[in-house]
Structures are given as C-alpha cells and as structure tokens.
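*Asks:* here are the coordinates; sequence isn't available:
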C-alpha cells in the first residue's frame, strides 16, 4: 500500500513512481490497454490505409526530384486525404483525452483506498465527469496549450543565442507539470478550471502554507529525469523504422524511378505497424511521467497531509 498525500523529496518521487507500478502496474496497464486498445487499433488502421500511399508518393517523388508528381497525386486524392485527416484528428483527440485522464482517475481511486479497480470503474469516472472533461478540453485546447506553445516557441527561438537550450530544459518540464497539476487538481478538488489553473502554477514555486521552502527544484529535477528517459527511448524506437525505410531505398534498383513506391505492399504495412507499436510503447512510458507528476501534486496538497495521517491513525486504532 502506498501513501499518496505526504511530503516527498527528489529521490522519493523517482523511487515511488517505480514503486507505484510495482504495486499496481499489472492492474493499471490491464485497464489502460482495455480502455485504449480499440482507439489505438482504429488509429493504426486509419493511418495505414489512409496515409500509406500518400507518404510513399511524397518520399518517392522527393527522392527522384519529381515534386510535381506528388502535387498531382495530392490533388487527385484530396477528398480521401481530408476524410482521413478528420478521422485521425477525432480519434487522436479521444485517445489523448483518455490517455491523459486515465492516470488521474486511477491514482485518485487508489489514493482513496480502492485497490481492486475494474475497467467499469474508470469508465464510470469518465461518464460521471463528462461535463468537466469537456470544459477541461476546451480550456486546454484554446487557452493552456496555445499559451504553452508560444512560451515554448520563444524558448526555442532563443536557441540561436545559445541560452535557449538552458531555458528549454526548465520551461518544458515546468509546463508539463503545470498542465498535469491542473488536471489532477481539477478532478481531486472542488475548484473550477481557472482556480485549478491558478493553483497548478502557484504550487510549482511554493507550498500552500507558505512556510516551507520552494518545491520547484525537486519537482523540476524529478521531471527532467523522466523527460530525458522518455526522449532517449523515443529516439530509439523512432530510428528503427526509419533505418528500415532508408535501407529499402538504398537497396532498390536505381532505374525504378517514380513508379517504385517503397511504401506500397506489405513493407508499407510493416513500417506503419512498427510505428504503431512504437507509439504504443511510448504512450505506455508516458504513464511514468503522469504518475510522477501526480505524486508531486499529492506532495503539494499539504492541506490534506495531516487529515490523511489522522485518518490512518484512526484506522489503526479501530483495527486494534
């Protein structure tokens, strides 16, 4: 059993994140895959059959210096392309909502003492909070994410004067924590969207009681560790299908010309399936970042630490 509402230091965030999955990982990922499985399958199928030929024409024509062929192909298949983009957008939106909120609902149930969580329990949380989820989606889509993109974009531009690299190392983990804190607080408190947004920003730099030292550095330190791990692993899984594709290009006959499309046939399907599997693995790994940030949120809720400790003492007394 893990205690959620308590003070943690830098090392505890990392060790407790792995401990969380050691204790609850089997049940967690079982429910996660059951809920996300259909959406993931639909996305892979739509992407494979909707974009395979398009990417093949794009890569093939560019390699042969025949961009006009790609433009003609794009114009001839505009309707299919638009429908595919809309389907992928809707499916990805649904997937991102489920993927982002699943850790929040799961951790909330575990923190409340529910250790035998079923898929129906999590689905029930989604249905019960449908209105709040819609408001969160609007707030993130039209306010938080655009603001984050602007801030991150400015930091990226600063790379040209070198200081940007340092700025991004601080901005990226902090923005990620603000967004996840917002989500955790929105569904773990009675605050509205803007109140939770305000809390998520303030809690990065100070505890609510204002008497303890700033938690920023331990939050940032734990986050950057997992961000670096995620980046390294994602690079590995991204490079595998890319090398396979480049290997096919270099071994194909030089006179194949534009007619040769390496993305056609079974090879194109294999490439997209590998990308699909890679995406699934990276989505699974993202749960470490979500849970790690969730533990930071529970650390920030000092107003509930003592209440939980007293409740646990009462429980021990009753058991005796």
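*Replies:* Here it is on my side, so go on. Just so it is clear, the structure is predicted and the values come from calculations on it, not from any experiment.

*Asks:* When you work out contacts or count neighbours from here on, use the C-alpha atoms and nothing else.
*Replies:* OK.

*Asks:* May I have the secondary structure class of residue 254?
*Replies:* Using DSSP: H, G, I helix; E, B strand; the rest coil as the criterion, the local structure at residue 254 reads coil.

*Asks:* Please work out how many residues are found near it.
*Replies:* 9 (other CA atoms under 10 Å).

*Asks:* gap between it and residue 244?
*Replies:* Between residue 254 and residue 244 the computed distance is 18 Å (CA to CA, to the nearest Å).

*Asks:* Show the residue spans covered by the helices in the stretch 151-300 of the chain.
*Replies:* All helices of the stretch 151-300 of the chain, identified by DSSP state H, counting those that start in this stretch, fall at 163-188, 193-202, 216-251, 265-300.

*Asks:* Dump those helices into a markdown table; add distance to residue 150 and mean neighbour count as well.
*Replies:* Formatted as a markdown table, these follow (distance: least, CA to CA, whole Å; neighbours: other CA atoms under 10 Å):
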| stretch | distance to residue 150 | mean neighbour count |
| --- | --- | --- |
| helix 163-188 | 11 | 20 |
| helix 193-202 | 17 | 18 |
| helix 216-251 | 20 | 15 |
| helix 265-300 | 22 | 20 |
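
*Asks:* wait, which of the ones you listed is closest to residue 101?
*Replies:* Ranking the helices of the stretch 151-300 of the chain by distance to residue 101, with CA to CA as the measure, places helix 163-188 first at 7.6 Å.

*Asks:* Between helix 265-300 and that closest one, find me the angle.
*Replies:* Between helix 163-188 and helix 265-300, the angle comes out at 70 degrees (axes from the mean of the first three to the mean of the last three CA atoms, to 10 degrees).

*Asks:* From the chain's centroid, how far away is helix 163-188?
*Replies:* With CA atoms, centre = their mean, to the nearest Å as the basis, helix 163-188 stands 12 Å off its chain's centre.

*Asks:* so what does it touch, helix or strand wise?
*Replies:* Packing partners of helix 163-188 (3 or more CA pairs under 8 Å, 6 or more residues apart in numbering; DSSP states H and E): helix 78-111, helix 145-157, helix 193-202, helix 216-251, helix 265-300.

*Asks:* Can you get me a residue count around the residue lying closest to residue 263 once chain neighbours are set aside?
*Replies:* Using CA to CA, 6 or more residues apart in numbering and skipping residues adjacent in sequence, the residue nearest residue 263 is residue 56, 4.8 Å away. Residues within reach of residue 56, counting by other CA under 10 Å, total 18.

*Asks:* and if you look at residue 11?
*Replies:* When neighbours are counted by other CA under 10 Å, residue 11 comes out with 11.

*Asks:* take the one below as the second:
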C-alpha cells in the first residue's frame, strides 16, 4: 500500500499521487464507477440532450442566415416549456448531488484506505460511509455556498481587476490553487473529524501556511497536467471528426445542412466526453490534496512512528 501518513515535500506530493493510481487505481476507479455510475449515466444523458438542442438552435441560425433561428427557439420553448423547467430543475439538482459525491468520494476512499491498511475494502463500505457523512456533506455545501462563495467571488473580482495592471495575473495564478487547496483540505478535515466547519477552515489554513509553496505549487502543477491532458484527449477526436465531416461533405456533395447536422452531433458528443473526463480527472486533484492532508497530519501526530513500532512487534510474533 501507499503510506498516507508520511512527511512529504513538493515532489513527493506529485510522485505519491501517481504512485497511488499505479498501485491502486484499478480498485479506486472500480469503486468510483460502481458508486457514481448511475449518476454519471444520468448526467451524460441530460448533457447530451441539452447540448443537442443548443447546437440545433445555433446551426439552424447559421443554415438559415439568421432568418428563422428565433422562431425555432420560440417554438421549441413554447411547445416544451414545462419539460424544460422540470428538466432544468432536475439537471441542476443532479449536477449538484453528483458534484458533492464526486468531491467526497476520494476523501472517504482514502479514509477507508488508511483504516484498512490498503485497498482491502469494498465499494459497499465506501457507500455506507458516504451515507453516514451525508448530513455533514450537505451542511458543508450550504455553508460554502452562502458564506465562502460570496467571499471568493469578491476576491476573484478584485484579482481580475488587478490583471489590468499586470500584478493581478501572478496573484490569480497563485490564488486559484490556493483557494482550491483551502476548500479541499477543509473538506478532508471536516469529513474525517467532528470539528465544525469554521474550525476545519482554520485547520486547513494551518496545513497550507505551514508548507505554503509545496502545497500551492503541487496543486498548480497537477491542475496544469490535468488540463493539458484533457485538451489533448478532446482535441484529437475533434480534429479527426472535423476532417472526416468536411472531407465526406466535399467528396459526396452533401448539403450544408447535413454537414452542420453532423458537426452538431460531433460537438455534442465531444462536450459530453470532456464533461465526463473532467469529473473523472478531478479525482487526481483530490487524491493529491489527500496526500497533503495526511502529510500535514503526520507532522502533527507523527503516526508513522507508531506504525513502525507496531510492524516490529508483528515481525517478532
């Protein structure tokens, strides 16, 4: 197993994250898709149909030179108003629920991983812990939404304004990973302890500012790795699809309507694909934050020394 309680430096955060997925990634994602599979499937279906309708409206305007796009949109809205309202409400609810579970899953997984000395547990145990922590998870979301989110919006608004005098650009590059780590480490502490929300934020501040640059730098690099990978994975099929669509249109003499229809379907599928990948790749960031959480706990609790003593005792037995 990967030792969670370990004093880490900058490169250790990255190396241990990738080592974890090399060793236990199959078990992790097996449990991830078992628990999140239904939510992911429903979300995929909703995103597909929403994207499909959106691109139909957009390409209808292009195809008809803007003459009937508004009529198409108004007709669709009037005929499906109730369905759109109900579907939109359900989609937002589903997205929020899945996002919460998606962020909480790595936290619970690492907690079970540490408790069982490795990947010696099933997805049922993770599901039980998720149910047990559902109340605290919901409270975390509410407090974050109504207290932390407005503060973060003000901070980002100031930083964006500062970008006009250059200084805001480096500050923004530091603020994004810093605030992500702050909220992630708060969630780790909040779900793994009985401390309150604001006490957990205080603990997260302590974790970060005792090792500021390794934590912020590791988070920034992990985020960049994920974004570059996502860009490559989404651009390759996009370019191939564009070449096939326009080549076939030119050789077969297909109409502009058919070409735009094919383009719309391609864009819809790619949007669904990249959305799913974003959720899946988010696990790399959260496991990376988990390495930071357990590393900072090791500095405080020094648990690895106790594990070594226990292992010596087991060898003598």
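*Replies:* Happy to help now that I have it. All values reported here derive from a predicted model rather than from experimental measurement.

*Asks:* hang on, the earlier thing: can you redo the helices and strands packed on helix 163-188 of the first structure as CSV with distance to residue 43 of the first structure?
*Replies:* Formatted as CSV, those follow (distance: least, CA to CA, whole Å):
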stretch, distance to residue 43 of the first structure
helix 78-111, 6
helix 145-157, 23
helix 193-202, 30
helix 216-251, 18
helix 265-300, 9
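
*Asks:* pretty sure residue 295 of the second structure is touching residue 7, no?
*Replies:* Yes: counting by CA atoms under 8 Å, residue 295 of the second structure touches residue 7, with 5.1 Å between them.

*Asks:* Stretch 214-230 of the second structure against the first structure, how far on average?
*Replies:* On superposition with the first structure, the mean distance recorded for stretch 214-230 of the second structure (mean CA distance after the TM-score superposition for the first structure) is 1.3 Å.

*Asks:* what stretch of the first structure does that stretch fall on?
*Replies:* The alignment of stretch 214-230 of the second structure onto the first structure (TM-score structural alignment) spans residues 218-234.

*Asks:* Give me the buried stretch members for stretch 69-82 of the second structure, please.
*Replies:* 69, 73 (16 or more other CA atoms under 10 Å).

*Asks:* got a list of contacts for that stretch?
*Replies:* Applying CA atoms under 8 Å, 6 or more residues apart in numbering, the contact partners of stretch 69-82 of the second structure are 57-58, 60-61, 84.

*Asks:* Restricted to helices, list the residues you listed.
*Replies:* 57-58, 60-61, 84 (DSSP state H).

*Asks:* and residue 106 of the first structure, how many neighbours?
*Replies:* As a burial measure, residue 106 of the first structure scores 22 neighbours (other CA under 10 Å).

*Asks:* What residue in the second structure is paired with it?
*Replies:* Counting by TM-score structural alignment, residue 106 of the first structure corresponds to residue 109 in the second structure.

*Asks:* on that earlier part again, out of the helices and strands packed on helix 163-188 of the first structure, which is closest to residue 306 of the first structure?
*Replies:* Closest approach to residue 306 of the first structure among those is made by helix 265-300 (11.8 Å; CA to CA).

*Asks:* what angle separates the closest one from helix 193-202?
*Replies:* Going by the same axes, to 10 degrees, helix 265-300 of the first structure is angled at 80 degrees with respect to helix 193-202.

*Asks:* Residue 173 of the first structure corresponds to which position in the second structure?
*Replies:* In the second structure, residue 173 of the first structure lines up with residue 177, judged by TM-score structural alignment.

*Asks:* For that match, list the residues it contacts.
*Replies:* Counting by CA under 8 Å, 6+ apart, residue 177 of the second structure has contacts 216-217, 219-220.

*Asks:* Which contacts among these does the first structure share?
*Replies:* Retained in the first structure by both residues aligned by TM-score structural alignment, their matches' CA atoms under 8 Å are the following of those: 216, 219-220.

*Asks:* Tell me the spacing between the closest residue to residue 9 of the second structure other than its chain neighbours and residue 221 of the second structure.
*Replies:* Of all residues not flanking residue 9 of the second structure in the chain, residue 214 sits nearest, at 6.4 Å (CA to CA, 6+ apart). Noted for residue 214 of the second structure: a distance of 10 Å to residue 221 of the second structure, by CA to CA.

*Asks:* so which of the helices and strands packed on helix 163-188 of the first structure gets nearest residue 184 of the first structure?
*Replies:* Per CA to CA, nearest to residue 184 of the first structure of these: helix 78-111, 5.8 Å.

*Asks:* Average offset of that closest one relative to the second structure?
*Replies:* Aligned to the second structure and superposed, helix 78-111 of the first structure gives a mean residue distance of 1.3 Å (mean CA distance after the TM-score superposition for the first structure).

*Asks:* Helix or strand next in line after that helix, which one?
*Replies:* Where DSSP states H and E defines the elements, the next helix or strand beyond helix 78-111 of the first structure is helix 119-128.

*Asks:* Figure out how far the following helix or strand past that next one is from the centre of its chain.
*Replies:* Next along the chain after helix 119-128 of the first structure, taking DSSP H and E as the criterion, comes helix 130-139. Centroid separation for helix 130-139 of the first structure versus its chain: 17 Å, with CA atoms, centre = their mean.

*Asks:* What span of the second structure is helix 130-139 of the first structure aligned with?
*Replies:* Mapped onto the second structure using TM-score structural alignment, helix 130-139 of the first structure covers residues 134-143.

*Asks:* how near is the residue positioned nearest the centre of the second structure to residue 223 of the second structure?
*Replies:* By CA atoms, centre = their mean, the second structure has its centre lying nearest to residue 282, at 3.3 Å. Taking CA to CA as the measure, residue 282 of the second structure falls 9 Å from residue 223 of the second structure.
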